[in-house]
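**Student:** task: produce atomic coordinates for the following.
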Amino acid sequence: MLALAPGAEAPLPSGLLFCYTESMKKSSSVKQKIMGRPRTGTTPLMGFRADSTTRAAIVEWAESKPDKPTLSEAIRRLVEIGLKIKK
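**Tutor:** As a prediction, the model looks like this:
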C-alpha cells in the first residue's frame, strides 16, 4: 500500500513492481585503478637538483658515449665513476 496522506492509502499498481525488477541490473565487480606511473625498478629513488650548466655537462658527456645513455643512466654512470676514484 502507498500512503498518500495520514490515514489514506492507495494500492500500488502491480506492473510497477515488474518495471523496477527488470530494469535493475545486477552489480558487477569493479577493479580499482592504480593511479600513477607503474614502478620501473626495485631500487630506491634518489633525486637531486642541478643547475643548467651541470645538466648540460652531463648531457654532453652522455652524447659523447657510443651507446648514448639516457640522462638518468648517465648520472648513474658518473656517480659510479666518481665513487671508484681513490683519494
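**Student:** C-alpha only now, for contacts and for neighbours.
**Tutor:** Noted.
**Student:** isn't there a strand covering Ala3?
**Tutor:** Yes. The assignment for Ala3, made by DSSP: H, G, I helix; E, B strand; the rest coil, places it in a strand.
**Student:** against Glu73, how distant is it?
**Tutor:** 74 Å (CA to CA, to the nearest Å).
**Student:** where do the strands sit along this protein?
**Tutor:** In chain order, the chain shows strands spanning 2-5, 8-10, with DSSP state E as the criterion.
**Student:** which one of those strands lies closest to Thr21?
**Tutor:** Among these, the nearest to Thr21 by CA to CA is strand 2-5 (18.0 Å).
**Student:** want to put them side by side, so please do this one too:
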Amino acid sequence: MLGYSKAAVSRQIAKLEQSIGVRLLDRTTRSVTLTPAGREMYARCARIVEEVNDANQVMTGMLSAARRAQGQRSGGILAVRSHHDPAALPPDLS
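**Tutor:** The predicted structure follows:
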C-alpha cells in the first residue's frame, strides 16, 4: 500500500491509536474495517490533504504568474499526494 508493507502501516496505525486513545480499526483474522472513529479520522485527514493540494495549486499559480512577469520558468512549491479516494482502499476499508 503506497510503497509501505502491511506490517509498517499496521504499526503506524497502532501508534496513532495509542497516541489518541481511540481505536480506528477493527481487526479480525479475516478482515480489517474502519471503526466510526476511524471513518471520522479518515474523512478529516482527507479534507486536510485536499486543502493542502488546493493551497499548492494556488501558490503554484501565483508563483507561475510572478515568474512569467519576470521571464522565469515556473515550478511547484509543495507536493502532497492525495490517496483519499475510497475506491483506492481495499474493499473492507472503503
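**Student:** put one on top of the other, what's the TM-score?
**Tutor:** Between these two chains, after superposing, the TM-score reads 0.26 (TM-score structural alignment, normalised by the length of the first structure); 33 aligned residues with a CA RMSD of 3.3 Å.
**Student:** ok so, going back, dump the strands of the first structure to JSON lines, plus distance to Val79 of the first structure.
**Tutor:** As requested, the strands of the first structure are arranged in JSON lines below (distance: least, CA to CA, whole Å):
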{"stretch": "strand 2-5", "distance to Val79 of the first structure": "78"}
{"stretch": "strand 8-10", "distance to Val79 of the first structure": "83"}
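**Student:** same list (those strands) but as CSV, adding mean neighbour count and distance to Arg55 of the first structure.
**Tutor:** What follows is the strands of the first structure, written out as CSV (neighbours: other CA atoms under 10 Å; distance: least, CA to CA, whole Å):
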stretch, mean neighbour count, distance to Arg55 of the first structure
strand 2-5, 10, 75
strand 8-10, 10, 80
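**Student:** those: which one's closest to Ser23 of the first structure?
**Tutor:** The minimum distance between Ser23 of the first structure and these falls on strand 2-5, with 21.2 Å, by CA to CA.
**Student:** max-length helix in the second structure?
**Tutor:** In the second structure, with assignment by DSSP state H, the single longest helix is helix 36-70.
**Student:** buried residues in that one, which are they?
**Tutor:** 38-39, 42, 46, 49-50, 52-53, 56-57, 60-61, 63-64 (16 or more other CA atoms under 10 Å).
**Student:** ok, Glu51 of the second structure to Cys45 of the second structure distance?
**Tutor:** Here the criterion is CA to CA. By it, Glu51 of the second structure lies 10 Å from Cys45 of the second structure.
**Student:** whoops, I mixed them up, Met62 of the second structure
**Tutor:** From Met62 of the second structure across to Cys45 of the second structure, the span is 26 Å (CA to CA).
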